[in-house]
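Q: here's a sequence, model it:
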Amino acid sequence: MPTPNIRKPSLWTAAAATVAAGAAVYAITRRKKPELVTVSHVDLHRYAGLWYEIARLPQRFERRCTNVTAEYRPLPDGRIEVTNTCHKNSVYGPTEVAHGVARVADSETNAKLKVQFQWPFEGDYWILTLDPEYQFALVGTPNRKALWVLARKPHLSLPTLHNLVEIARQKGFPVEKLIYTEQLETNLP
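A: Modelled structure (predicted):
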């Protein structure tokens, strides 16, 4: 019985198949994340005031920060004055304060802001989730490299916190990297 004529793949065919398979895997793992959706509307006057940082993704400028707060104050020209405060190394450590200004980048919703602490650099500040009573918020950036869980009090209930973390996970944020901010108990109102 004659042997069938089976062609063995050439080295180039095998290499091309390997490259194609690698490209397919790369494309699957590098899929563009879906568009980041913000809340439909923010009343910036209700949003103004003091917020406590409950959790955050690591940020260079917040290294070793505890007892972190952010305070927002509307300005007559429509911008928002921003004052961020943190204590370095412990809740009793030296205080660092950063002053900046935010402007609305999406006047239809007021949920997308541009914040500037040093001219000419601006950063995104998107309000992704907001309690109807303005008691807690989830804020992030469209590249998903920055995320903050904020509240009007220094602590959130665990169910609320877990819900916000799950929302962030569903929006594509790497929540496994979250840092939970230590807050000084005497900050309680």
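Q: rest of the way, CA atoms for contacts and neighbours
A: Noted.
Q: after the strand or helix carrying R73 comes which helix or strand?
A: Using DSSP states H and E, R73 sits in strand 65-74. Sequence-wise, the next helix or strand downstream of strand 65-74 (DSSP H and E) is strand 80-88.
Q: please give the structure of this sequence too, so both can be compared:
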Amino acid sequence: MAGVAVLAGCSSTRPPAGVEAVTPFDLARYQGRWYELARLDHAFERGMTDVSATYTAQPDGSVRVVNRGFAPAAGLWREAVGKAWFTGAPTTGSLKVSFFGPFYGGYHVAALDPDYRWALVLGPDTGYCWILARDKQLDAAQRTAIVARAHALGVDTSALIWVSHTRQDPAF
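A: Next up, the predicted model:
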């Protein structure tokens, strides 16, 4: 959910070929709540709406990740809690994330608004892509520019699923 419920069983933590994670990256500015505006389809998020992720820096250098979304088929909110670690310097937006014990997947901030209002995140390959924002929507021009950037990085942007945000999450 929201870009980080990546990959049970996948252990690649490197960015996709040709993709460099954002530098400089400031976790203090990145942490907090993000709304998932778009994603590529994967079983762990299939059908979910109102998806968000909250990132919180931890004293041990890790990042607590809480993904939440509404599952309309079940009529309930679902939550997954994971842990992320930087794969190199904490000034580069490249992390490995785990929700499933020892299995980690890559989480790479491939593009980031200078004011930390939106982010383009890729997993270990371009088959994992999320567009995140601090607000539940972006203006059309900004959205178009982010999609073009994702396409230039090799993402099949025609397959993006645009996530609706119509419910009020009871956790917030």
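Q: still on that earlier bit, what's the strand holding R73 of the first structure packed up against?
A: Judged by 3 or more Cα pairs under 8 Å, 6 or more residues apart in numbering; DSSP states H and E, the packing partners of strand 65-74 of the first structure are helix 44-47, strand 49-56, strand 80-88.
Q: what residue of the first structure takes the place of D135 of the second structure?
A: Aligned counterpart of D135 of the second structure in the first structure: K153 (TM-score structural alignment).
Q: ok, how many other residues are close to R143 of the second structure?
A: Neighbours of R143 of the second structure under the rule other Cα atoms under 10 Å: 16.
Q: quick one: contacts for it?
A: Neighbour list for R143 of the second structure: empty [criterion: Cα atoms under 8 Å, 6 or more residues apart in numbering].
Q: residue range for the lengthiest helix in the first structure in the second structure?
A: The longest helix of the first structure (DSSP state H) is helix 11-29. Aligned using TM-score structural alignment, helix 11-29 of the first structure spans no residues in the second structure.
Q: who are the packing partners of that helix?
A: The criterion is 3+ Cα pairs under 8 Å, 6+ apart, and there are no helices or strands that helix 11-29 of the first structure contacts.
Q: which stretches in the second structure count as helices?
A: Using DSSP H, helices in the second structure cover 27-30, 140-152.
Q: gap between the residue most central in space within the first structure and I54 of the first structure?
A: A centroid search over the first structure (Cα atoms, centre = their mean) returns L147, at 1.9 Å, as the residue closest to the centre. Taking Cα to Cα, to the nearest Å as the measure, L147 of the first structure falls 11 Å from I54 of the first structure.
Q: also K88 of the first structure?
A: Relative to I54 of the first structure, K88 of the first structure is positioned 16 Å away (Cα to Cα).
Q: ok, the two, which is more surrounded?
A: Set K88 of the first structure next to I54 and count neighbours by other Cα under 10 Å: I54 wins out with 26 against 18.
Q: show me what the more buried one aligns to in the second structure.
A: Here I54 of the first structure is matched to L37 in the second structure, going by TM-score structural alignment.
Q: what sits against its match?
A: Contacts of L37 of the second structure (Cα under 8 Å, 6+ apart): W130, I131, L132, A133, K136, Q137, W162, V163, S164.
Q: start and end of stretch 56-67 of the first structure, how far apart?
A: 12 Å.
Q: residue in the second structure paired with N89 of the first structure?
A: Aligned by TM-score structural alignment, N89 of the first structure pairs with P72 of the second structure.
Q: ok, that match to H165 of the second structure distance?
A: 12 Å.
Q: likewise for G127 of the second structure?
A: 23 Å.
Q: ok, A150 of the second structure next?
A: Distance of A150 of the second structure to H165 of the second structure, given as Cα to Cα: 22 Å.
Q: neighbour count for these two, which is higher?
A: A150 (22 against 19).
Q: residue in the first structure paired with the more buried one?
A: Structural alignment (TM-score structural alignment) places A150 of the second structure against A168 in the first structure.
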